[in-house]
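# What follows is a predicted structure for the sequence shown.
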Amino acid sequence: MAYLACPDLNYSNRPVRTRMPGGVAGERPIRAVPYADPNFLRRAWSNRIMGTLYDDDIIAWSEQQAALLRAGQWSQLDIDNIAEEIEDVGHREKKELRSRLIVLLAHLLKWRFQASHRGPSWVHSISTQRVAIDDALEDCPSLQTLLDDPQWLATAYRRAVRDAQAQTQLKVFPTELPWRMEQVLSPDFWPG
């Protein structure tokens, strides 16, 4: 049986008689249960359970971790996965903002360059994306820095152009964002 790697493990060097292939008796050392740290097995078992729970049921894992945090049981926390989840929250928020902005820009491009196809569904989609972006900025004000970043906006705009071209088969869209971000997000802006 293999044990988790730990630098302070003590193994027994007591030889054990074994029968080797071909009938020759031999000796091999066996590993005893680690006893240098009396809490080793409890921690190893706890980490194994938490790792499995994290992989199998993220909701149960998150509830368990929240309870451990509130109880101040710091040594039992699944620190690596907690850190990963915290980082993922930021990534998800940024990804959602980018996705909503791409949809908004693609619809504004179609609105501007395919006026004959304007309809209530486009109005609804544009309005929905604007409200969702406004909500995201209200919930996470630090996302505003992305909307102020010319490189980030250029990337989002290129993707919006690609989507608008795929949906309309038109190749008339400007290569650079033709509007200021204040216009794009304004509920009164409808490019004509």
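That came through, no problem.
# C-alpha only now, for contacts and for neighbours.
Fine.
# Helices along the chain, start to end?
Per DSSP state H, the chain carries helices over the ranges 40-56, 58-71, 79-113, 120-139, 144-147, 150-168, 181-185.
# Minimum distance to V16: which of those helices has it?
The minimum distance between V16 and the helices of the chain falls on helix 40-56, with 24.1 Å, by C-alpha to C-alpha.
# L146 contacts W152, doesn't it?
Yes - in this structure, L146 is within contact of W152 by C-alpha atoms under 8 Å, at 6.3 Å.
# Report how many residues lie close to L146.
Here the number of neighbours of L146 (other C-alpha atoms under 10 Å) works out to 14.
# CSV please, covering the helices of the chain and showing distance to R19.
Putting the helices of the chain into CSV (distance: least, C-alpha to C-alpha, whole Å) gives the following:
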stretch, distance to R19
helix 40-56, 31
helix 58-71, 46
helix 79-113, 44
helix 120-139, 69
helix 144-147, 69
helix 150-168, 68
helix 181-185, 79
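# in the protein, which residue is closest to the centre?
Of all residues in the chain, the one closest to the mean position by C-alpha atoms, centre = their mean is D88, 3.2 Å from it.
# And here is the other one:
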Amino acid sequence: MAISYEHDVAAWAKEQVTLLRAGQWALLDVDHNTMKNQREAIAKLLQKMPSLRQVLEEVEWDEDVWKDALDIGGREADLVDLPAIREWDYEQVLKDGYLPS
């Protein structure tokens, strides 16, 4: 990670996209990345509404969410060759600091 978020956010964002496209997960700036923010928001929701965990286990919902994620990843970050089926379970994905390999 050569460009700091604090120094130049636009250049930082461009670098982050380049790292995403290259699959360089370990080099991403997860402290300033939205994944951390999203994980925190999801954790808060699950604490307030524990019954939502059941929804995470519904196959149809899971397939719809993953399809949306593939679409967004492709359009917004030009990510390609993403797996057609999500390879990571929700407990794993929601762990602080987790990045797919």
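Okay, I see it. Just so we're clear, the structure is a prediction, and the values are computed from it rather than from any experiment.
# And the TM-score between these chains?
Overall, the chain-to-chain superposition scores 0.68 on the TM-score scale (TM-score structural alignment, normalised by the length of the second structure); 82 aligned residues with a C-alpha RMSD of 2.5 Å.
# hmm, back to that, next, show the common contact partners of L146 and W152 of the first structure.
Counting by C-alpha atoms under 8 Å, 6 or more residues apart in numbering, no residue touches both L146 of the first structure and W152.
# For the aligned partner of W66 of the second structure in the first structure, list the residues it contacts.
In the first structure, the residue paired with W66 of the second structure is Y157, using TM-score structural alignment. Y157 of the first structure makes contact with 102, 105, 176-177, according to C-alpha under 8 Å, 6+ apart.
# tell me the contacts of the residue mapped onto E76 of the second structure from the first structure?
Using TM-score structural alignment, the partner of E76 of the second structure in the first structure is Q167. For Q167 of the first structure, the contact set (C-alpha under 8 Å, 6+ apart) is empty.
# Could you report the distance from A10 of the second structure to Q16 of the second structure?
As defined by C-alpha to C-alpha, to the nearest Å, A10 of the second structure lies at a distance of 10 Å from Q16 of the second structure.
# Between those two, which has more neighbouring residues?
Per other C-alpha under 10 Å, whichever of A10 of the second structure and Q16 has more neighbours is Q16, with 22 against 12.
# What's the match for that one in the first structure?
Per TM-score structural alignment, there is no equivalent position to Q16 of the second structure in the first structure.
# Count the neighbours of the closest residue to K110 of the first structure other than its chain neighbours for me.
In space, K110 of the first structure comes closest to A164 once its chain neighbours are excluded; the distance is 6.5 Å by C-alpha to C-alpha, 6 or more residues apart in numbering. Neighbourhood size, A164 of the first structure [other C-alpha under 10 Å]: 23.
# Is it correct that A164 of the first structure is in contact with L104?
No - using C-alpha under 8 Å as the test, A164 of the first structure is too far from L104 to be in contact (10.5 Å).
# Trace M181 of the first structure over to the second structure, please.
Superposed on the second structure with TM-score structural alignment, M181 of the first structure falls opposite Y90.
# give me the number of residues near that match?
Residues within reach of Y90 of the second structure, counting by other C-alpha under 10 Å, total 13.
# wait, what's in contact with the residue nearest to K110 of the first structure?
Contacts of A164 of the first structure (C-alpha under 8 Å, 6+ apart): 106-107, 109-110, 170.
# now do K36 of the second structure
Shown in contact with K36 of the second structure (C-alpha under 8 Å, 6+ apart): 30, 96-97.
# Let me know the closest of those residues to I42 of the second structure.
Nearest to I42 of the second structure among the contacts of K36 of the second structure is D96, at 11.6 Å by C-alpha to C-alpha.
# That closest one reaches Q38, doesn't it?
No - when contacts are counted by C-alpha under 8 Å, D96 of the second structure is not listed as touching Q38 (10.6 Å).
# What distance do you get for the residue nearest to the match of M181 of the first structure when sequence neighbours are not counted to V93 of the second structure?
Distances taken as C-alpha to C-alpha, 6+ apart place L56 nearest to Y90 of the second structure, at 7.4 Å, with adjacent residues excluded. Plainly put, L56 of the second structure is 12 Å away from V93 of the second structure if you go by C-alpha to C-alpha.
# And for L82 of the second structure?
Per C-alpha to C-alpha, L82 of the second structure is found 16 Å from V93 of the second structure.
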